[in-house]
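Student: curious how this folds, go ahead:
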Amino acid sequence: MEKSLIQACHDDPMTGAHFSFERTYNKIKYYYWWPRMKATIKQYIRSCLLCKQFNISRHKNVGHLRPITPPEGPFLLIGIDYCGPLKRTPRENQYVLVITDYFTRHITAIALPNCTAETTAQTLFNEYFCKYGVPTVILSDQGSHFRNQLMENIKYLIGYNHIYSTQYHPQTNGMVERFNATFIPQISKLQDTEDNNWDEYLQAVVFAYNTGIHKTTKYSPYELLYGRLPRLP
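Tutor: Below you'll find the model as predicted:
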């Protein structure tokens, strides 16, 4: 019984997606309890072969931080970044546009065949602005897919401020970059390497992330955004 519960909350693409002990424990403890629960969950995750194979260490040396002023509500300050190029899928996807809301930590990720300026602008408009509204500020690096005349025209047409990180302070958009560092190992654990179907698991991994407790806010991005806990499979 205990092993089945841990397996469901850690291994399943939608509810666990092989995320960390903290996220797995927080999902289980809301509904269940048993003696030595933490130890049991830790032991299960330590013995997970996929986690052993794909997890990477992301510890960094202590440095000077330049914190971003927190926004007053969701979808006012967002960070955008590309993950890729990844191995091309049968659906021709090779990149993932990752969009992070700095208020709730909610992630939106869209699989795309390329990362051109046209694709970026069209995807932001159709998949984000038309669903969540226009942000006040967008943070990104200075990649040509973000810093170009088309994106500049859209910025003035729609009405938002676009801030670019510099090569000396790329951590300005660190929230998105941290998710990208997490995303690759999680997808690698779930995809069928022969079919290379990582894009089929993308939304399940994003859902698992958005319904997990965030270390900073102590809430899941889903709960902060919708005001309720999700109904999980």
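Student: please count neighbours and contacts with C-alpha atoms only from this point.
Tutor: Will do.
Student: so how far is residue 53 from residue 78?
Tutor: Distance of residue 78 to residue 53, given as CA to CA, to the nearest Å: 32 Å.
Student: compare those two (neighbour count), which wins?
Tutor: Between residue 78 and residue 53, residue 78 has the larger neighbour count (other CA atoms under 10 Å), namely 26 against 11.
Student: quick check, that one in contact with residue 138.
Tutor: Yes. The pair residue 78 / residue 138 is scored as a contact, 5.1 Å apart, by CA atoms under 8 Å.
Student: skipping adjacent residues, who's closest to residue 99 in space?
Tutor: residue 80 (4.6 Å; CA to CA, 6 or more residues apart in numbering).
Student: let's verify the one you found: helix, strand, or coil?
Tutor: strand (DSSP: H, G, I helix; E, B strand; the rest coil).
Student: can you count the residues close to it?
Tutor: 23.
Student: next up, the contacts around the nearest residue to residue 144 once chain neighbours are set aside.
Tutor: Sequence neighbours aside, residue 117 is the residue nearest to residue 144 in space, at 7.2 Å (criterion: CA to CA, 6+ apart). By CA atoms under 8 Å, 6 or more residues apart in numbering, the contact set of residue 117 is 144-146, 148, 150-151.
Student: so which residues of the protein form strands?
Tutor: 77-83, 95-101, 107-112, 137-140, 161-164 (DSSP state E).
Student: next, the angle strand 77-83 makes with the third one.
Tutor: In this structure, strand 107-112 runs at an angle of 40 degrees to strand 77-83, with axes from the mean of the first three to the mean of the last three CA atoms, to 10 degrees as the basis.
Student: please generate a structure for the following sequence too, so the two can be compared:
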Amino acid sequence: MGTDAAVTSQPTKTGASTVTNKKPKATEVLQNTTNAQKTAVEQRRQPTYQESTAMTLQLTDEAIVAAQGRSRLVQKMKADEAHRGMKVAQQYGLVLIDTKRGKRIILPPELWPIAFKESHDSVWAGHLRAPHTYERIARMYWWPDLLQEVKRWVRGCQDCGSWKARPREVIPPLRSLRGGDACDRWALDVAGPYPRAGGGERYVIAAVEYVTRYVVAVATERHTAEHVAEFLMKEVVLKFGVFRELLTDGAPELAGRSIEQLVLLLQAEQTNPVPYRPQMIGLVDRFHRTWKDTVSLYMHDDKQDDWE
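Tutor: Predicted structure coming up:
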């Protein structure tokens, strides 16, 4: 029995052992583990085409050739050998079209998102505008209505919409405003605060008539909507008649409830120009600048409470 056990513990001529309960050596376990790790690494290094394009955002010739073979659009143009007067031919496995800018690769629709991400969404692309994105794609690729597709993609880009969105600037007409009759249109503005004057005044309310350029201005201690409405009624309406239009710059004291009620009572219209474009009420702004420059020449260096 002992001899049989000793014989069965030896390997046969073919190299296989008949013993099933033999413990593996430490070196064999380490080698098997190393081989399994290498196999796992090789499997990770060989992703599918969809995974590789999602990670690298690169279009390879092999991927394009395969996609062109699946595209009915590309195969139809290849069979016709022309598209809208442009020659279509296959070279080195790729279907090319001869455009005015030279030969370009016809990109199938399934690869358009990858081209957009590579030329617009990636870090290297920088989310540039549609013309720049179009130029990048058109250097190598072509497909029908490429420019329109690029514009549609850029308009729908969420990153561009959330980070680069800006209010559309409204450019005013390049013509002078019609003055109409005298005292029909007034521009209103408040300047200050200035050093407190002897009577406590710190602000200047001014109104300029657009036809005659006549200016009405008063110094006041406060510049609330009630004070501005009182100025309009006493200094403008009661002296020059009811106006039809009032131009203001949208400041809170010029758009308060008291101003709205006064304008409604006079059946007039209050116009707020484009934000951050003071040229629309340039007359009254220029007046403030002129009188400040003039008064500053007569101010004492040690005493600035007599400017009113």
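Student: now the TM-score, please.
Tutor: Aligned and superposed, the two chains score 0.55 in TM-score terms (TM-score structural alignment, normalised by the length of the first structure); 137 aligned residues with a CA RMSD of 1.9 Å.
Student: ok, back up a step: can you tell me what the residue nearest to residue 99 of the first structure aligns to in the second structure?
Tutor: Alignment note (TM-score structural alignment): residue 80 of the first structure maps to residue 188 of the second structure.
Student: okay, helices next: where are they in the stretch 201-308 of the second structure?
Tutor: 225-231, 238-240, 257-265, 282-296 (DSSP state H, counting those that start in this stretch).
Student: what about the aligned residue in the second structure for residue 186 of the first structure, how many residues nearby?
Tutor: Aligning on TM-score structural alignment places residue 186 of the first structure opposite residue 294 in the second structure. If you count neighbours by other CA under 10 Å, residue 294 of the second structure ends up with 10.
Student: against the second structure, where does stretch 145-156 of the first structure fall?
Tutor: The aligned range for stretch 145-156 of the first structure is 253-264, by TM-score structural alignment.
Student: may I see the buried residues of the matching stretch?
Tutor: Of all the residues in stretch 253-264 of the second structure, those buried under the rule 16 or more other CA atoms under 10 Å are 253-256, 258-260, 263.
Student: which residue range of the first structure does stretch 41-55 of the second structure align onto?
Tutor: Stretch 41-55 of the second structure covers no residues of the first structure once aligned (TM-score structural alignment).
Student: any idea how far that stretch is from the chain center?
Tutor: In terms of CA atoms, centre = their mean, to the nearest Å, the centre of stretch 41-55 of the second structure is set 33 Å apart from its chain centre.
Student: quick one: end-to-end distance for it.
Tutor: Span of stretch 41-55 of the second structure from end to end, CA to CA: 17 Å.
Student: quick one on the thing from earlier: any idea how far residue 229 of the second structure is from the match of residue 80 of the first structure?
Tutor: Taken as CA to CA, the span from residue 188 of the second structure to residue 229 of the second structure is 11 Å.
Student: over to residue 141 of the second structure?
Tutor: Taken as CA to CA, the span from residue 141 of the second structure to residue 229 of the second structure is 65 Å.
Student: again, but for residue 53 of the second structure
Tutor: Taking CA to CA, one finds residue 53 of the second structure at 66 Å from residue 229 of the second structure.
Student: the more surrounded of those two?
Tutor: Legend: neighbour count by other CA under 10 Å for residue 53 of the second structure and residue 229, higher for residue 229 (22 against 17).
Student: list the contacts for the equivalent of that one over in the first structure?
Tutor: Aligning on TM-score structural alignment places residue 229 of the second structure opposite residue 121 in the first structure. Applying CA under 8 Å, 6+ apart to residue 121 of the first structure gives the contacts 150-151, 154.
Student: check residue 149 of the first structure too.
Tutor: For residue 149 of the first structure, no contacting residues are found, by CA under 8 Å, 6+ apart.
Student: where's it relative to residue 131 of the first structure, distance?
Tutor: The gap separating residue 149 of the first structure from residue 131 of the first structure is 24 Å, by CA to CA.
Student: now check the first structure for the residue matching residue 67 of the second structure.
Tutor: For residue 67 of the second structure, no residue is aligned by TM-score structural alignment.
Student: sec struct for residue 67 of the second structure, please.
Tutor: At residue 67 of the second structure, secondary structure determined by three-state DSSP is helix.
Student: so how many other residues sit close to it?
Tutor: Residue 67 of the second structure has 17 neighbouring residues, counting by other CA under 10 Å.
Student: and residue 202 of the second structure, by the same measure?
Tutor: 21.
Student: residues in contact with it?
Tutor: Per CA under 8 Å, 6+ apart, neighbours of residue 202 of the second structure: 192-196, 219-222.
Student: farthest pair in the residues you listed?
Tutor: Spatial extent of those (CA to CA) is set by the pair 195 and 222 at 13.0 Å.
Student: among the helices of the stretch 201-308 of the second structure, which is nearest residue 146 of the second structure?
Tutor: Judging the helices of the stretch 201-308 of the second structure by CA to CA, what sits closest to residue 146 of the second structure is helix 282-296, at 45.8 Å.
Student: for residue 182 of the second structure, give me its contacts.
Tutor: Residue 182 of the second structure neighbours (CA under 8 Å, 6+ apart): 209-212.
Student: list the buried residues in the lengthiest helix in the second structure.
Tutor: Longest helix in the second structure, counting residues (DSSP state H): helix 26-44. The neighbour-count check on helix 26-44 of the second structure (16+ other CA under 10 Å) flags nothing as buried.
Student: tell me the first helix or strand C-terminal of that helix.
Tutor: helix 49-56 (DSSP states H and E).
Student: chain center to that following helix: distance?
Tutor: With CA atoms, centre = their mean, you get 27 Å for helix 49-56 of the second structure.
Student: please apply the same query to stretch 220-227 of the second structure.
Tutor: Distance of stretch 220-227 of the second structure from the chain centroid (CA atoms, centre = their mean) equals 40 Å.
Student: stretch 192-201 of the second structure too?
Tutor: 44 Å.
Student: same deal with stretch 200-208 of the first structure?
Tutor: In terms of CA atoms, centre = their mean, the centre of stretch 200-208 of the first structure is set 9 Å apart from its chain centre.
Student: count the neighbours of the closest residue to residue 82 of the first structure other than its chain neighbours for me.
Tutor: In space, residue 82 of the first structure comes closest to residue 97 once its chain neighbours are excluded; the distance is 4.7 Å by CA to CA, 6+ apart. Per other CA under 10 Å, the neighbour tally for residue 97 of the first structure reads 21.
Student: residue 91 of the second structure now?
Tutor: The number of residues packed near residue 91 of the second structure is 9, by other CA under 10 Å.
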